[in-house]
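Asker: structure, please.
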Amino acid sequence: MKNPRNLAAKLSLPILGALLFLAIAVWQLPDGVAGKSQQDTYRHLETFANVLHIVQQSYVEEIDAEEAIQGAIRGMLQALDPHSSFLRADDFKELQMETKGTFTGIGIEISMRDGVLTVVSPIEGTPAFRQGLRAADRIVRIDGESTKDISLMEAVKKLRGPKGTEVVVSIMREGWTEFRDITIVRDLIPIHSVRSKWLEPGYAHIRISNFQAKTTRDFRTALEDLQKEQEISGLVLDLRNNPGGLLDQAVQLTDVFLERGIIVSTKGRIREQNMIFEATGNGPAYRFPIVVLVNEGSASASEIVAGALQDHQRAMIIGTPTFGKGSVQTIIPLNDGAGLRLTTARYYTPSGVSIQAKGITPDVEVRNDDPALLENRDGAKPPHQILRERDLPHHIDNDTDAQRQSRESNGEEDELQQQLARDRQLQSALMLLKGVQVFGERTRL
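Answerer: Below you'll find the model as predicted:
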């Protein structure tokens, strides 16, 4: 800095501490990562310190230096990409709870689009899902307060709360002329992300709603339970509206079906972020054909699974193009209990293709055009308005309850048939699996 003594005389201890932390961080950056010279970085830090000093001395009200510095950090990260953010200590704890599946809320994955809080995907079986929230819905208010310029973690805090309490979200959807208030009762978001059932004798359906710490274990258990009942002739792996989750769980789940080869690779700016995850071949060899269902709400970890099974020709992908979130976020804890969620790498499918802002293209594209699924409350059919990674501001560019076969009542059978009748994607998956068995041309898709 040009005049460190003069500057030090002006600044309070909290500001000096923050600048010292930043200076040490810059000094410890690996060669080539800092971008411009360290002297340029110090010069910009001096400008920041001067602005903070002026605000602290002259703003109409007294400010909290810690709040101001944290606000500056949040602004810096928000300028990077939609998935990088600063986590206060309580926010960090919330994130840790989420990956363990032990939180209460309404059950949606959210992001920011043009400064507006937007639904990426509702989680199946949650209050938000039952109330009809959809991908691309814009949340313009929460309990009457505008969400303009709200941070993601602030939104999460407002949407979460004790079980049984209500939150009113004001939703704007493509095709609507005004927003609508939807009252949602908070509940415990399902801990188990895996659900399985029989579609027909021999044809199993396993739905994964997100990737939590126990997802692969629960998935293996579901497969074993199904096989104890009868031999599986074909599996529908349903990843629709799965917003993602833990990378290691996506890798482990894919490993269940691959004997060898790359599952996913990641590439970042530093060596530690360049990793290759390969199949171990240690699990049982499942030979039955697989169809994976995806849609615009399938993102991140679910895209890793779909991409790997597709590239290895282990599964046929049916549905609509996925969200396209091909970036890796690393959670970096800080000394005061806070943390950084920072985008540190892109991930690549086994064939070396990045899906960032592109998504996974299904082998067979099938849309669910049933009026009951697309109909608005006023009865109008909206056009397909799909939110994907490429629609988010500052996105990173692309550089290259088990249901058994012996059901208790005809009512359950009727319900399943009604689901198949209105779900064209699931119907297509089942037909394809049955066709493979009938023709017997290949044991794998």
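
Asker: alpha carbons only for contacts and neighbour counts from here, please
Answerer: Noted.

Asker: residue ranges for the helices of the stretch 251-400 of the chain, please.
Answerer: 301-311, 371-374 (DSSP state H, counting those that start in this stretch).

Asker: by residue count, tell me the biggest helix in this structure.
Answerer: Assignment by DSSP state H gives helix 38-58 as the longest helix of the chain.

Asker: okay, now A429: neighbour count?
Answerer: A429 has 27 neighbouring residues, counting by other C-alpha atoms under 10 Å.

Asker: now D336
Answerer: Every residue meeting other C-alpha under 10 Å relative to D336 is counted, giving 8.

Asker: which residues are in contact with the closest residue to it other than its chain neighbours?
Answerer: Distances taken as C-alpha to C-alpha, 6 or more residues apart in numbering place A89 nearest to D336, at 7.2 Å, with adjacent residues excluded. By C-alpha atoms under 8 Å, 6 or more residues apart in numbering, the residues touching A89 are 336-339.

Asker: by neighbour count, which of these wins?
Answerer: G339 leads these on contacts (other C-alpha under 10 Å) with 21 neighbours.

Asker: quick check: that one vs F86, distance?
Answerer: Distance of G339 to F86, computed by C-alpha to C-alpha, to the nearest Å: 6 Å.

Asker: save the helices of the stretch 251-400 of the chain as JSON lines, and put in distance to T280 and mean neighbour count too.
Answerer: Shown next, in JSON lines, are the helices of the stretch 251-400 of the chain (distance: least, C-alpha to C-alpha, whole Å; neighbours: other C-alpha atoms under 10 Å):
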{"stretch": "helix 301-311", "distance to T280": "14", "mean neighbour count": "26"}
{"stretch": "helix 371-374", "distance to T280": "40", "mean neighbour count": "13"}
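
Asker: do you know which of these lies nearest M172?
Answerer: Smallest distance to M172 across the helices of the stretch 251-400 of the chain (C-alpha to C-alpha): 15.3 Å, for helix 371-374.

Asker: beyond that closest one, next helix or strand please.
Answerer: helix 410-422 (DSSP states H and E).

Asker: just to revisit the earlier point, need the helices of the stretch 251-400 of the chain in CSV (columns: distance to D238).
Answerer: Formatted as CSV, the helices of the stretch 251-400 of the chain follow (distance: least, C-alpha to C-alpha, whole Å):
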stretch, distance to D238
helix 301-311, 10
helix 371-374, 17
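
Asker: one more to put side by side:
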Amino acid sequence: MPVDPSQRGFNAFGNNDTRSQYESIYRSIWAMIGNMYYQPEKLANWAEWEHKFDGKINSADDLDLAIQQMVESLGDQWTRYVTRLERIQVSQEQRAGLLGLGIQVKKDENGAFYIDYIEWGSAAHNSELRRGDNIIAVGATVLAGKSVKEANELLKGEVDTTVDITYAIKNGQKRTAKLAVAFTADQGVVAQVTDNNLLYLRLPDFENRRRTAEFLNAIKGVGEKMQGAPVKGVILDLRGNPGGEITESLVVASIFLKDGVIVTSKTRSGRVYSKQTYEVVPPLAFSMNDAVDGSNDFINSLLEAPMVVLTDENTASAAEIVTGALKDNKRATIIGKTTYGKGVGYATSTGPTGGVVTITGLEYLTPSGYNLARKGINPDMESDHPRGEVKDVQLLKAIEFLSNKNNNK
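Answerer: Prediction:
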């Protein structure tokens, strides 16, 4: 998920985990949230939490529970605290072969559970389930009356087993999906040229520099195979891309933009807001030569050839930064579905008890100034992937669009 470079590596915790330090550790996290949380209007009653647990934190477990209650009071799904015991539980489940089904759920105002996110390549992704479907039961267990945490615990299964999910689509029709539980393989980067000389690029995430390097090397490999010849179009597939580091999204966006703003981030420190605008400068001759030896025509086509970005409801975070940059700069046509609508970044730190605190400390705007949080980025051309359809309808539409664009030149 996007992390502003200026916030990388913050330390909300002290280094001494003795019992006498528990309250000061708690208050340091309280102060950190109060200083950097991106929506200060939610902190109107924050003072009440500073001394709420004075004299009541006598162990590491007490500290974990106190911090968790404080953080959960914000009602922000991204600002959270994962206790040491919860992390141990996840590790034990993984070793025991208990895996998630690739579904994250939320509760609506009526208490019904709906799918908020589906992981690409997971058991859920390979089914007919879609974001927004209501989950009624997992196996024989009905979810009504459960908490979100309890529901997510049920949405797991042992490797090589099948889990039945009873769900309802928007018209209320009930259906059952049988999900085969298996490890989700690393999707990896895909870079290939189609028969009609279109460059198809699949980027599964913006996790780290290694992933970005894999992406750049894949593009370089294509350029070398083509001996520097240009492509007639580019398809960047960001469907199911959950995001990652904001720094990596800047690198990827710059591959396809000659110039222009990529994104503007907004952070808070006390009463002061700061804005950071990231722009692309025009390509420099020496950097182009270094990228792919002797293949300037190929590189120029990355900057100039007609382009499509494929998105879906699970395109999120850093992937939305790239989508917004290419759309607002009129570099690409967006085909698919409205993106997830995250629009925020956060900073994370591990404390002396082993718990991990994550604080939403950044929001970002697309080049046009659009705040996509909870709204997402709408496609220029909407294209659904019908339930049960074997063909990749959205990809076929992108190919057709670019082919027609080239034929009409």
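
Asker: what strand or helix carries K220 of structure 2?
Answerer: helix 209-225.

Asker: quick one: contacts of that helix?
Answerer: Outside helix 209-225 of structure 2, the residues touching it (C-alpha under 8 Å, 6+ apart) are 189-193, 203, 205-206, 229, 248, 251-252, 291-293, 295, 298-299.

Asker: buried subset of those, written for ChimeraX?
Answerer: Buried subset of the contacts of helix 209-225 of structure 2, written as a ChimeraX selection, criterion 16 or more other C-alpha atoms under 10 Å:
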select :189,190,191,193,203,205,206,229,248,251,252,291,292,295,298,299
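
Asker: separation between the aligned partner of E166 of structure 1 in structure 2 and L98 of structure 2?
Answerer: Using TM-score structural alignment as the criterion, E166 of structure 1 maps onto T161 of structure 2. Using C-alpha to C-alpha, one gets 10 Å for the distance from T161 of structure 2 to L98 of structure 2.

Asker: ok, those two, which is more surrounded?
Answerer: Set T161 of structure 2 next to L98 and count neighbours by other C-alpha under 10 Å: L98 wins out with 18 against 11.

Asker: after the helix holding K220 of structure 2, which helix or strand is next?
Answerer: Counting by DSSP H and E, what follows helix 209-225 of structure 2 is strand 233-237.

Asker: for that following strand, packing partners?
Answerer: Counting contacts by 3 or more C-alpha pairs under 8 Å, 6 or more residues apart in numbering; DSSP states H and E, strand 233-237 of structure 2 packs against strand 198-202, strand 307-311, helix 393-407.

Asker: where in structure 1 does the second one fall?
Answerer: Meaning strand 307-311 of structure 2. With TM-score structural alignment as the criterion, strand 307-311 of structure 2 aligns to 290-294.

Asker: who touches that stretch?
Answerer: 234-241, 306, 314-322, 362, 425-426, 429, 433, 444-445.

Asker: could you report the neighbour count for A25 of structure 1?
Answerer: Neighbours of A25 of structure 1 (other C-alpha under 10 Å): 10.

Asker: in what helix or strand does it lie?
Answerer: Per DSSP H and E: helix 13-27 holds A25 of structure 1.

Asker: pull out the buried positions in that helix.
Answerer: So for helix 13-27 of structure 1, counting by 16+ other C-alpha under 10 Å, buried means 15-16, 19, 26.

Asker: one step back: so the match of E166 of structure 1 touches A180, yeah?
Answerer: Yes: counting by C-alpha atoms under 8 Å, T161 of structure 2 touches A180, with 6.0 Å between them.

Asker: quick one, what contacts the nearest residue to M172 of structure 1 once chain neighbours are set aside?
Answerer: Nearest non-adjacent residue to M172 of structure 1, counting by C-alpha to C-alpha, 6+ apart: F179, 4.4 Å away. Applying C-alpha under 8 Å, 6+ apart, we find F179 of structure 1 in contact with 140, 170-173.

Asker: now F179 of structure 1: how far from I276 of structure 1?
Answerer: For F179 of structure 1, the distance to I276 of structure 1 - C-alpha to C-alpha - is 45 Å.

Asker: got it, and G144 of structure 1?
Answerer: 47 Å.

Asker: check Q313 of structure 1 too.
Answerer: From Q313 of structure 1 to I276 of structure 1 the distance is 19 Å (C-alpha to C-alpha).

Asker: which residues touch I262 of structure 2?
Answerer: 250, 253-254, 277-280, 321-322, 324-326, 366-367.

Asker: in CSV: the residues you listed, plus distance to G75 of structure 2.
Answerer: Converted to CSV, these look like this (distance: C-alpha to C-alpha, whole Å):
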residue, distance to G75 of structure 2
L250, 30
A253, 32
S254, 35
T277, 29
Y278, 30
E279, 33
V280, 36
I321, 24
V322, 28
G324, 27
A325, 30
L326, 32
T366, 25
P367, 29
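
Asker: can you name the two of those residues that are farthest apart?
Answerer: Top of the distance list for these (C-alpha to C-alpha): T277 and L326, 15.5 Å.

Asker: could you report the separation of the residue nearest to D336 of structure 1 from V194 of structure 1?
Answerer: Distance from A89 of structure 1 to V194 of structure 1, by C-alpha to C-alpha: 30 Å.

Asker: and for L226 of structure 1?
Answerer: 13 Å.

Asker: now the strands for the stretch 51-200 of structure 2?
Answerer: Remark: strands assigned in the stretch 51-200 of structure 2 by DSSP state E, counting those that start in this stretch are 80-82, 98-100, 103-107, 113-118, 134-138, 141-142, 156-158, 162-168, 174-180, 190-193, 198-202.

Asker: who's in contact with the spatially most central residue of structure 2?
Answerer: Residue closest to the average C-alpha location in structure 2 (C-alpha atoms, centre = their mean): P242, at 2.7 Å. By C-alpha under 8 Å, 6+ apart, the contact set of P242 of structure 2 is 1, 119, 204-206, 314-319.

Asker: dump those residues into a markdown table; add distance to A373 of structure 2 as well.
Answerer: Shown next, in a markdown table, are the contacts of P242 of structure 2 (distance: C-alpha to C-alpha, whole Å):
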| residue | distance to A373 of structure 2 |
| --- | --- |
| M1 | 14 |
| E119 | 20 |
| P204 | 21 |
| D205 | 19 |
| F206 | 19 |
| N314 | 14 |
| T315 | 13 |
| A316 | 10 |
| S317 | 9 |
| A318 | 12 |
| A319 | 13 |
